[in-house]
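J.: I'd like to go over a predicted model; first the sequence, then the structure.
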Amino acid sequence: MTQKVLLTAAVTGAGDTTGKNKYVPVTPKEIADSAIESAKAGATVAHVHARDPKTGGISHNLDHYKEIIQRIRESDTDVIINITSGGGGDFIPNLSNPAVGGEGTDMQTPKERHEPVGSLLPEMCTLDCGSVNFGDMVYMSPTEWLREQARLIQESGVKPELECFDTGHLRFAKQLIAEGLLDGDPMFQFCLGIPWGAEADEETMMYMKNRLPENAHWSAFGIGRMQMPIVEMAAQHGGNVRVGLEDNLYLDKGVFARNEQLVDQAITKLHAANVEIMTPQEARIHFELRNPYGGEK
C-alpha cells in the first residue's frame, strides 16, 4: 500500500530572513500568494505567520492575518490553513537589568497569542510546548501560559499541532493530554536543528517518536541544509513532513529558493520513495479537522 503524508509549507516565519532571500514573502498579499502557489505545487497545509509590511519583522496585527486568510480562502486553490500561535514569546536577555528584557523583546499574554486563531478559526494552529534557548534569545512559553493557550484552542475547535523543540516539550505535551486539554488524536511536530534545541538527526527523531502516545500523529522538520534529509527520514518512519522558507532559504548550495520550489523538491523525493501527498480534503478527514468551507472542497 502506498504511504500518504501531510506536507506542510511554512511560507515565511518570523525570523530575520527577508534581507537574506528576496523570495521570503512579507506583505499579506505576498504571504497569501506564496501559500496558494505552494498548494498548487502540492502542499497540503500552509503554515502562516504575519509580517509587518513596512519592516518585514513579526506582526501581531489581526488585520494582517485577516487579509492573508481571506485571500487564501477566496482563491480557487484549496489548502489547509495553519496559523502560528507562538508569536510574542521572544525575550532578549539584558545583563545589566535581568528582570527587564533588552531591545527586541516581544512578549504577549496567552490570550493575545491566541487572538488570530480564535478570531479567524483556521483548521489548525501551532502550540509551542515549552521555553527554549533560541539562538541568542529565549523563547518563553511557561507551563501555566501553555495550559491557558491549550484551553483557548480547545474551546475554538481548532486542531493544535504540538511543536516540540526539545524532549521536555514532548513530556509537557503529553501532560496537556493527561489533563484533558487536547481533544481527539494529538498531532505532534518535532522541530529539529534549531539552536539550541533537539538535534536534527535520525537518532533524536526516533527517540521522540518512540515516546509518543499510541494514538498520536507526528511530523518533523529540519532547518537549513537538514530540511530535505529530515523530509526523507520522517516519511521513511511513518511521519508527516514540512518544508518552506521559514526553515530553509536554499534550493541548492548558493541557490535561493521559492516556497513552491521547496514543495516540488520534497514531492520529487517522496515520490521516489513511493510516498504520496494527502490532499487537503483527505487530511481534513484523516486528522478530524474543521472544514471552513462547509462542503466538499
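T.: Now that the structure is in, tell me what you want to look at.
J.: only C-alpha atoms for contact and neighbour calcs from this point on.
T.: OK.
J.: List the residues that contact the residue at the greatest distance from the centre of the chain.
T.: Residue distances from the centre of the chain (C-alpha atoms, centre = their mean) peak at residue 96, which lies 34.2 Å from the mean C-alpha position. With contact set as C-alpha atoms under 8 Å, 6 or more residues apart in numbering, residue 96 has no partners.
J.: That one: which element?
T.: Following DSSP states H and E, one finds residue 96 outside all helices and strands.
J.: Tell me the spacing between it and residue 243.
T.: Counting by C-alpha to C-alpha, to the nearest Å, the gap from residue 96 to residue 243 is 39 Å.
J.: same question, residue 184
T.: To residue 243, residue 184 is 26 Å away according to C-alpha to C-alpha.
J.: Those two: which is more packed in?
T.: Shown here are residue 184 and residue 243; by other C-alpha atoms under 10 Å, residue 243 has more neighbours (30 against 12).
J.: here comes the other one, which I'd like you to weigh against the first:
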Amino acid sequence: MSRKVVVSCAVTGGSSTVLAKHSGIPRSPSEIVAAAVDAAKAGAAIVHIHVREDDGTPSGRLELFEQVVKKLRDSSTDVIVNLTCSLYGTITLDSCDPPTFGKATKLRKPKDRVIHAIELKPEIATLDCGVMSWGDSIYVARMSDLRQMTRLMQDAGVKPEIECFELGHIENAKRLIKEGTLKSPPLFQFCLSTGYGAPAEPLVLQAMREILPSGAIWGGFGCGADEMPTVAQIVRLGGHVRVGLEDNIYLRRGVLASNTDLVESAVGIIERMGASTASPSEARQMLGLEKRG
C-alpha cells in the first residue's frame, strides 16, 4: 500500500499586497468557504483559514471566523478545519530609545490571540512557535505566551499546529513537550521561503526533520516559486504538504492559479512519486483528531 500524504490548502492568507495582483483571492466568508470546499473536492484533507474584511484587509474578528466555520460544517463536504492564530502577535517600533510602539502594533494577550479557537473548537489551530522579524514588524511569542496558548487550545480540544520558520522554533516546541505542556504526538509545520525565515532548500528541510522529537508528525510548505518543488522534497522525506493562494498565486510563470489548481498540482506530484493522498477521515486517524460538527 502506498504511503498516505495529508494535503492542506491555505485558501486566502493574511496579506493585503496580494489583492492587487490576483482578483480571485477569496475575501468574504462565502468566498472563503467556496474555495475551501473546492480545495477539499480536489484532494485537500485540511483547509487552513484566515478571514478578511469586506475590503480584503486581514481580520481577526470572531464573527467572521464563526461564519466560515459554520458554513464549512453545514456543507456536505468533509474537511478538517485549521484556523490561524497569528494575527494579533505583532509589534512595530516608532522609536528604540525610548521604545515606542507604532500604530501598526497588533499585540494582544495570549488568550485573546486564540479566543476564536477556544470558542469555535476547530480540529487544528496554528501556534507560531517563536519570536520573528517580519520586515518592520516583530512577531512576539515568548515561552510564557506559548505555554498559555498551548494549554488554552488543548483544554478546548484543539490540536496546536506548531509553525516553525527556523530551527529554533522546533527547539521551543521540544521544550514545551519536555515540560509536559504540549501533548504528544506533536504536529509540526515547516514554513519556508516566506521571505523572513528559512529558505526552502533540501539541506534546510533535512536539518529540520532530523531534529524533530521522536514520534512527531510533520509537514511543510514553500512559498512562491518554491511551492511545488517543496511538495516533492517533503514527500520524498516522508512529510505532509501544504499549498494554496496564501503561499503562491501562480500556477506557472505569468498564469494566476486557483486553490483548486494548486491542490490538483500537488496531488499529481504526490501520485507520480508513488504515494497517495489521505482522505479527511484517514488524516484524522493519522493526526489523532476527532471530527467536529
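T.: Sure thing, it's come through. Computed from a prediction, not measured in an experiment: that's the story for all the values here.
J.: TM-score for this pair?
T.: Here the superposed chains carry a TM-score of 0.96, computed using TM-score structural alignment, normalised by the length of structure 2; 292 aligned residues with a C-alpha RMSD of 1.3 Å.
J.: Residue 219 of structure 1 against residue 192, yeah?
T.: No: applying C-alpha atoms under 8 Å, one finds residue 219 of structure 1 not in contact with residue 192, separated by 10.7 Å.
J.: who's more crowded, these two?
T.: residue 219 (27 against 24).
J.: tell me the SS of the more buried one?
T.: Here residue 219 of structure 1 is recorded as strand under DSSP: H, G, I helix; E, B strand; the rest coil.
J.: average offset between the helix or strand hosting residue 251 of structure 1 and structure 2?
T.: Element membership for residue 251 of structure 1 (DSSP H and E) is strand 250-252. Its aligned residues in structure 2 lie a mean 0.7 Å from strand 250-252 of structure 1 after superposition (mean C-alpha distance after the TM-score superposition for structure 1).
J.: for the next helix or strand after that strand, the distance to its chain's centre please.
T.: Per DSSP H and E, the first helix or strand lying C-terminal to strand 250-252 of structure 1 is strand 255-256. Centroid separation for strand 255-256 of structure 1 versus its chain: 22 Å, with C-alpha atoms, centre = their mean, to the nearest Å.
J.: Next: stretch 255-264 of structure 2.
T.: On C-alpha atoms, centre = their mean, the centre of stretch 255-264 of structure 2 falls 17 Å from that of its chain.
J.: Pull out the buried residues from that stretch.
T.: The neighbour-count check on stretch 255-264 of structure 2 (16 or more other C-alpha atoms under 10 Å) flags 256, 257, 258, 259, 260, 261, 262, 263, 264 as buried.
J.: Which of the residues you listed fall in strands?
T.: residue 256 (DSSP state E).
J.: which stretches of the stretch 51-200 of structure 2 form helices?
T.: 62-74, 110-113, 115-120, 143-155, 167-178 (DSSP state H, counting those that start in this stretch).
J.: what's the mean distance for the first one versus structure 1?
T.: Its aligned residues in structure 1 lie a mean 0.6 Å from helix 62-74 of structure 2 after superposition (mean C-alpha distance after the TM-score superposition for structure 1).
J.: okay, and the strand holding residue 251 of structure 1 goes to which residues in structure 2?
T.: With TM-score structural alignment applied, strand 250-252 of structure 1 matches the range 250-252 in structure 2.
J.: Return the set of buried residues in that stretch.
T.: 250, 251.
J.: repeat for stretch 22-36 of structure 2
T.: Buried residues in stretch 22-36 of structure 2 (16+ other C-alpha under 10 Å): 24, 25, 26, 27, 28, 29, 31, 32, 33, 34, 35, 36.
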